[in-house]
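*Asks:* Got a predicted model here, sequence first, then my questions.
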Amino acid sequence: MAERNADQQHEDQLRGGADSAGIGRYLMHRAKPHLPPWLGVAGTGLAGALGHLRWADSSGAGVGLTLASVALTGATWWAGRGTSAQRRLHSAITVAAGSAWLTGACLAGPTAGPLDDLYLMAGPGLALSWNVRMILRRNPDAAGESAGADKGLLEKVGLAKASIGRTEVGPNRVTAQLGLEAGEQTNDDVTKTLPRIASALDLPPTAVRYMPDPESARRGELVIVPRDMLADTVRWEENGPSLAGGSITEPLTIGVYDDGSPLQLWLPGDKEAGRNATHLLIAGMTGSGKGDGALNLMTEILSRTDVLFWLSDPKGFQDFRPLLPAIDWAVEGGADTEVMVETVKAVIPARTAWLGEHSYRQWEAAAAQRQTDPKHSCRKDGTACGCPGLPFHIVWFEEAGVSLGLLGDDAFNSIANLARSAGMALVVSLQRPSHDQISTTTRDALGARLCFGVPNATAAGFMLPDSVVDAGAAPERWSNRRPGYCYLVTPGVAEERYSSPGRTRWFTDTAVSLMETVAQWAARNGAQVDPVTEKAAASVAGTAYTQRQTNETDENAHLPADEDEDEMTGPLLDPEDEGIDPEQELPDSEPGDDAPLFGQETGRKPSPEEARRLFGDALAEFEDEGRMVVGPKDFTDWCDRNNLSRSWVSLRLKEAALDGRLEPTNQTGRWRIVPALAAA
């Protein structure tokens, strides 16, 4: 519309004002853009005449004017380095000629010798050269050739009726506005042609992306990255953590995008930035670089000063062992992870209650500090409460497919849906987040995705939204041939970035020493567990949490025992036989002590009082070992030692639950031991 209005105005100017006044206005209007060079020539002549009146026959002025002429010409050449070579040379010649004539005119006079002739001939010549350059600046033929080239490309890929609008060219990124034929083409048509566009431009398929306009079905941005800047691997130890000593609210930098910009994500929310808190799902096939990606993120997290970190790793901390001193609680898989999940369930409401009492609608950096602001006081009188802060809390489940196989598909559902409101984030890492590995409910609750190479498009669909795949994201094209290549979908990152590939940094053997340094620094300077989280965790995990040893290791814990020494120093009497008087008569037989009849269950039947004592001892034994989630199968060895049956144990479990010593879990037949002090 604006273009038609301009053409109409131009046509009106050509047709209107046929009298002499109208013709004069039209000529002046057309001449105005070409006047600056002529004004420059006139100004130079006037300056020469005035300069001669002041500096005639002055040797000092001659030196000064000569130096000024040389300096001005050099400055013009330097300033034109960002323009074309022709424009730079043209500008330098014009300034050099004008300043040389001005110097001669000021010293000898504008009419001395050939100066007046040079002025009359060279001045108009230079002005006209700039007029010609201005006229040729608009080249409809060249524009037509460019448009024809674009049309040729679009025609080749089946988008002949599409038009290319405004185009932005960056250092390694070309973004073009694309408009499709109304009623005949949609954004889906562009998505289908992306591989053909990459073929026409001789680029990798992942170098061409399309971001549809959410408010239009036929408009969007075509993004082309000519050069893959991810080909050169970057070692993590070259730079280390991006912001050691900073806050977890600052971006976590884990690599770079293919155009060289940083690959970043956030876990806490930010109401001012309009960013929601999120959990993170990490997935990728074996050899895709998922382990190095996890180390990038973990070292970023542990280098911040207001975050608490828990880790579950069924692989025995194979990749993360150098970082253990910085981790508040680290457990291996199986029953220990089961205890951690139950603990997180109890920690969530405790932390949520604290945030509510201190007037935080969501966790923010101020919540991690001592509460000296009356606006965040839990006191009813409105004065500052001075309560200890509540650090952000991250719970990381490595190789979660193994844990979910033991705990069940719904193990993470409740904590995934509620943890964000408690200032907590879950990081779940596994190879393939298919429905047989993780429930759809849990997967949907993990809002952010870090997807490394996968074996096929089906696996990519489990990780990436359909809109991102349609825009050109295809991690299956890398598989495990390009370790570290990934896609990041997360709040806080522009949606057009979702389909841009990135690459995480590479951890080598030489990175171990720096990782250990980061861990030791974090152990001294990082956040300590807050009273609210510690109390809630101890109420569920008991000694499994209160006696955790993640910040120090026992050097002799894994050394084999000296068998000869045990034989020489160990007691000669079985501990179970201590206190038995060898002269005392043997006790009478009890029911079940003899061989069972057909259909009768093995094992004796203790009295109710003895049953409560025996079972209480068993629960205390499990609690001392840190095994806080139990079921009938966990009592197998204990039943053998005490000559009791598993069916007897099942009855005792139900009785203990009624007494408050056990709490049911989400899994059928599994019970959580309530620590003895908490039960009392």
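*Replies:* Thanks, I have the structure now. Numbers count the residues shown, from 1 in each chain.

*Asks:* all contacts plus neighbour counts: C-alpha atoms, from now on.
*Replies:* OK.

*Asks:* what about residue 166, how many neighbours?
*Replies:* 9 (other CA atoms under 10 Å).

*Asks:* what about it, distance to residue 227?
*Replies:* Per CA to CA, to the nearest Å, residue 166 is found 22 Å from residue 227.

*Asks:* Please apply the same query to residue 436.
*Replies:* According to CA to CA, residue 436 and residue 227 sit 39 Å apart.

*Asks:* Pick out whichever of these two has more residues nearby.
*Replies:* Neighbour totals were compared for residue 436 and residue 227, and residue 227 leads with 15 against 12 (other CA under 10 Å).

*Asks:* Make sure the more buried one is indeed in a strand.
*Replies:* No. Going by DSSP: H, G, I helix; E, B strand; the rest coil, the assignment for residue 227 is coil, not a strand.

*Asks:* ok, it touching residue 172?
*Replies:* Yes. Look at residue 227 against residue 172 with CA atoms under 8 Å: they come within range, at 6.6 Å.

*Asks:* any shared contact partners between the two?
*Replies:* Jointly contacting residue 227 and residue 172 under the rule CA atoms under 8 Å, 6 or more residues apart in numbering are residue 259.

*Asks:* chain center to stretch 614-626, what's the gap?
*Replies:* 44 Å (CA atoms, centre = their mean, to the nearest Å).

*Asks:* Put this next to the previous one:
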Amino acid sequence: MKNQQMKRHARRMRRNGLQPMVVIDSNGPVPDLAAVIIARGLWRYRSEIGPIALALVLVAASLTLHLSHPGWWIGILGTAIVSASALGLVGDRIGLSLRIERLYAATVALSAGGWLAAATALGVAYRPLPQIILVGTPILSVPWWVHRRRRARVRVERTLAAWPEISQSVGLAGSRVMSAVVDVWGWRARFGLARGQTIQDAIGKIPALESALGTFRGAVRVYPTRDDRANRFELRVLNIDPHANAIAWPGPSVTTITEPIDLGPFEDAAPARVLLLRRHALIGGIAGSGKSGGINVLMGNLSACGDVVIWAIDLKRGMELQPWAECIDRLATTPEEARRLLRDAVVVLEARAATLAETGKRVWEPTRDNPALVIIIDEYAELAEEAADATSYSDSIARRGRAVAVQLIAATQRPTQKAMGKGAVRSQMDVRLGFRVRERKDVDLILGQGMLNAGWHAQTLNAPGKFLVSAPEHDTPRRARAYLLTDETVRATAEKHTGSRPPLDEVSRRAIDEATILSDPEPRDAPPQGKGTATTPRADATGPQDGPEVVLWQMLSQAPDEGTPIVHLMNGTGMGRSWIYYRLQDLSKTGRATQTTRGRWRATS
């Protein structure tokens, strides 16, 4: 009765802001208080004393088993061997991601099981079993005590134990911890929100959470939970920044455009995979934010796809995309070339649509014989400014190109309506890659209206190559970093895949040829015939001589012994890779041209 009165008095004093005095009754509260203090200390440091507790449990178990079931030692030893083998082989399934962790767990399991089996059969006092457990326990405890992830787990547990005070200080009073996991980069926990609180409230408290948790700036992330419950959120805290340094490109992640492309790792090391088939993509960010690196990752993967033809527009005279020219079927570097390229892309679109209508199909399925057409436009704002009439073609592609696998990938710094040509291009972009921006309002320009308020803070990205990806399969703001391709990697990748690039399909090629003849029916003047001048081959004996064919034959005739590269033939004729290869194959069949080495041709005489 007296104790209850003292507790009520203490509660009243706390409500009034006073610290109650602790009065110890000599008749008995001292042992109770000591027991509570000891129990709290054992619980607080339970991780540190874990190895000692395990040793005590082994001793107690061996005493019991030796007196009651000494013959069980065979089963105990067998169980220890099986458990150690399982931990060593499949321990990653229970969180032992590192090989050294699995080896340590297997060693402890085998040592503990072996000692318990021996003590069960011979008795705990049988020499040298007491000496073994006294010496072996501290030795095997050292890796456990110094293990970084264990110590991190202890810190997280103590932090979460103080969550009621933390939540009160940051303005999320009433929220509660549901679960927590420690991983390689830090830790993450699920929280239940109090009635009336939403994830938007948690997102708005991120700076306060960083201060309360004592992390570095930018270390806290808030995501929806997987079940997408409105009264829950996931808190992720980084101890180290996994994107602090550039990440080397491991090589192509796909061989077909029907598979998602790995652009780079998220902060939890999961790959940022994006499906591009039948989707248009927009890449935005200020100068130096890493847009070119993102384009290089896309080019490296698309060049390895055997069912994709790549066209590209680079109005900086090819400065960015020229290293990939060997894998690009058609590269436009001037406004007029860009206009013709986009016009031909619309021709391809319409021809494929007509073919699908005739065959009763709804979508163009990419194969090597019928590849998808991907058009990459670097600095789209330059196109809208220098070739404004060409943007009407890109607008048509954006609206009608999905079903026929004619797709746009546009990169620009600020995709304003003016920069995007005042059409529907931006609104048709299903995939958005937002690199660093300088102004907060640019987040909505790149990623979509309302994304800034939803937590997509691209203005906080602090290194080149870091980006946020918004796509149908990525609807939460997770940071990723694009892989880095060095100039040597770009050169080696382009050379590796140049010989395996697919040609444009027959339907599209025929449509482009017909459109070219209709737009320019008069053949260009051929050079005068005479001594030392090679005659120009014809596609057939009665057809007119085409201007690009004249230029092609001249370049082959004047080629050195090692031959002329395909890229030079493309630049000289103004035609695409498929057109060049088809003409070279015709000339090779008639014995007029020969391939000297891979990617180099010359006339036979």
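*Replies:* Happy to help now that I have it. Quick caveat, the model's predicted, so the values are computed rather than measured.

*Asks:* and the gap between the residue opposite residue 394 of structure 1 in structure 2 once aligned and residue 171 of structure 2?
*Replies:* Aligned counterpart of residue 394 of structure 1 in structure 2: residue 374 (TM-score structural alignment). Distance of residue 374 of structure 2 to residue 171 of structure 2, given as CA to CA: 49 Å.

*Asks:* When these two are compared, which one has more neighbours?
*Replies:* Neighbour tally, residue 374 of structure 2 and residue 171, criterion other CA under 10 Å: the higher count belongs to residue 374, 24 against 15.

*Asks:* ok, now which ones touch the more buried one?
*Replies:* 308-311, 405-409 are the contacts of residue 374 of structure 2 under CA under 8 Å, 6+ apart.

*Asks:* what's the closest non-adjacent residue to residue 234 of structure 1?
*Replies:* Once flanking residues are discounted, residue 234 of structure 1 sits nearest to residue 505: 5.3 Å by CA to CA, 6 or more residues apart in numbering.

*Asks:* neighbours of that neighbour, just the number please.
*Replies:* For residue 505 of structure 1, the tally of surrounding residues (other CA under 10 Å) stands at 25.

*Asks:* residue range for the host helix or strand of residue 655 of structure 1 in structure 2?
*Replies:* Element membership for residue 655 of structure 1, per DSSP states H and E: helix 646-658. Under the alignment (TM-score structural alignment), helix 646-658 of structure 1 falls on nothing in structure 2.

*Asks:* Please spell out which residues along the helix or strand that comes right after that helix are buried.
*Replies:* Sequence-wise, the next helix or strand downstream of helix 646-658 of structure 1 (DSSP H and E) is strand 662-664. Going by neighbour count (16 or more other CA atoms under 10 Å), the buried part of strand 662-664 of structure 1 is 662-663.

*Asks:* What is the distance between the very next helix or strand once past strand 662-664 of structure 1 and the centre of its chain?
*Replies:* Using DSSP H and E, the helix or strand that follows strand 662-664 of structure 1 in sequence is strand 671-673. The chain centroid and the centroid of strand 671-673 of structure 1 are separated by 37 Å under CA atoms, centre = their mean.

*Asks:* Who are the packing partners of strand 671-673 of structure 1?
*Replies:* Applying 3 or more CA pairs under 8 Å, 6 or more residues apart in numbering; DSSP states H and E, one finds that strand 671-673 of structure 1 contacts strand 629-630, strand 662-664.

*Asks:* quick one: the next helix or strand after the shortest one to chain centroid distance?
*Replies:* Think strand 629-630 of structure 1. Per DSSP H and E, the first helix or strand lying C-terminal to strand 629-630 of structure 1 is helix 636-642. Its chain's C-alpha centre and that of helix 636-642 of structure 1 lie 50 Å apart, by CA atoms, centre = their mean.

*Asks:* repeat for stretch 163-178 of structure 2
*Replies:* Distance, stretch centre to chain centre, for stretch 163-178 of structure 2: 32 Å (CA atoms, centre = their mean).
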